Structures are given as C-alpha cells and as structure tokens.
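>>> Please find the sequence and the predicted model below.
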Amino acid sequence: MARRYPLFPRLLFVLDGTGPAGIENRVTALRAAARPLAAFLEDVPVLTAPLTDVLQHGPSAAVWRPVHNPDQRVPWHI
C-alpha cells in the first residue's frame, strides 16, 4: 500500500547571493512566473525567504513570504 501526503508539501525557495533589493527582484520574478499557476498555488504553497533571515531567526520562524502575497510573513508550516 502506497503512502501519500495528506496535502502537497510546501515548495520553499531560500534566496541568497544578493542584497535586499536583489531579494525583492527575485521575489517579484517568482511571483510573475507563478501567476499562470494560480490553481497549483492553491494546492502547493510556494514560499520564499532570504538565507540571512533563516539563519538569524531559524527555519520555523515567520520569515517565509508566500509568492502570491510577498508582503506577508509566515512560518513554513502554515
């Protein structure tokens, strides 16, 4: 018998290698790329976070930004 996830797992992007403006540009690009996938995003949460925030606050902290609402900060396990 195959085991399945009760829900799809989250898709997490950890962003690094650029400053705050670069992070914003990458989040904007991800949001634009995800726009045609609106139905997919209802089933699979796509979240982004700067590596500096993950390292400073921990991966379970509310440092993750949903691609569909990048002004919001949530824990990855929403």
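Perfect, thanks for sending it.
>>> only C-alpha atoms for contact and neighbour calcs from this point on.
Noted.
>>> For this structure, which segments count as strands?
11-15, 46-50, 65-66 (DSSP state E).
>>> From the centre of this protein outward, give me the first residue you hit.
Leu47 (0.9 Å; CA atoms, centre = their mean).
>>> what angle separates the longest helix belonging to the chain from strand 11-15?
With secondary structure taken from DSSP state H, the chain has its longest helix at helix 20-34. For helix 20-34 against strand 11-15, the angle by axes from the mean of the first three to the mean of the last three CA atoms, to 10 degrees is 150 degrees.
>>> and here's the other structure:
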Amino acid sequence: MEEWRRHYPLFPRVLFVLDGIGPAGITTRIHALHAAAADSALVGFLRNVPVVAASLADLRKYGPSEPVWRPIQAPDSTVAWSQSPHL
C-alpha cells in the first residue's frame, strides 16, 4: 500500500469555484463538467473522489458550508460540500 493511503484513506473532494461568467454561464459550465464526467477514463476516479461546483456569488451570499454545491454527477441538485454527492 502506498504510504499516503495510510494517512489519507479517502480522497478529498474536488471543489470548483466558478466566477465571471454570470448565472447562465455557471449552469453551462457545470453541465459541461457533467458531460465530461461520462468519459470512461473518469468513471473510476469519480466513484472515489466527489467533485462539486459552486458559483463564487453563491458562496459569498450563503457561505461555503451551505448546500450551494452542485455535484457534477447530478448537476441539478445541491449539497453541502461535506455531503457525499453520490446520489
């Protein structure tokens, strides 16, 4: 077993913070991430590493601990960053 796995048995989440493209652009980018997640090369990775995205505006307005994060596997739902996005 690799040494780092002894200390970190679970992968950390990948958090995308999107800004500068407006609400429609945020939705478009999140759906593009969702489409990219269908790539067979990423399926195993995404099974082990939760990936979520949020707009900087939502993070500033509601805070990063609120359910403003959209899992790329289910981009029309929202979760808190600490929740498992494997819906």
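Right, received. Where do you want to start? Computed from a predicted structure; not experimentally measured.
>>> After superposition, what's the TM-score here?
After superposition, the two chains reach a TM-score (TM-score structural alignment, normalised by the length of the first structure) of 0.90; 78 aligned residues with a CA RMSD of 1.4 Å.
>>> hmm, back to that, any chance of the strands of the first structure in TSV, plus distance to Arg4 of the first structure?
Compiled in TSV, these are given as follows (distance: least, CA to CA, whole Å):
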stretch	distance to Arg4 of the first structure
strand 11-15	17
strand 46-50	19
strand 65-66	24
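>>> Of those strands, which is nearest Val27 of the first structure?
The minimum distance between Val27 of the first structure and the strands of the first structure falls on strand 46-50, with 7.2 Å, by CA to CA.
>>> how about Arg73 of the first structure, what's its match in the second structure?
Here Arg73 of the first structure is matched to Thr78 in the second structure, going by TM-score structural alignment.
>>> Surely its match and Ile72 touch.
No. Assessed by CA atoms under 8 Å, Thr78 of the second structure is found out of contact with Ile72, at 10.0 Å.
>>> what about those two, which has more around it?
Shown here are Thr78 of the second structure and Ile72; by other CA atoms under 10 Å, Ile72 has more neighbours (27 against 19).
>>> separation between the more buried one and Gly25 of the second structure?
Separation of Ile72 of the second structure from Gly25 of the second structure (CA to CA, to the nearest Å): 15 Å.
>>> Check Arg47 of the second structure too.
In terms of CA to CA, Arg47 of the second structure sits 26 Å off from Gly25 of the second structure.
>>> His34 of the second structure now?
Distance from His34 of the second structure to Gly25 of the second structure, by CA to CA: 14 Å.
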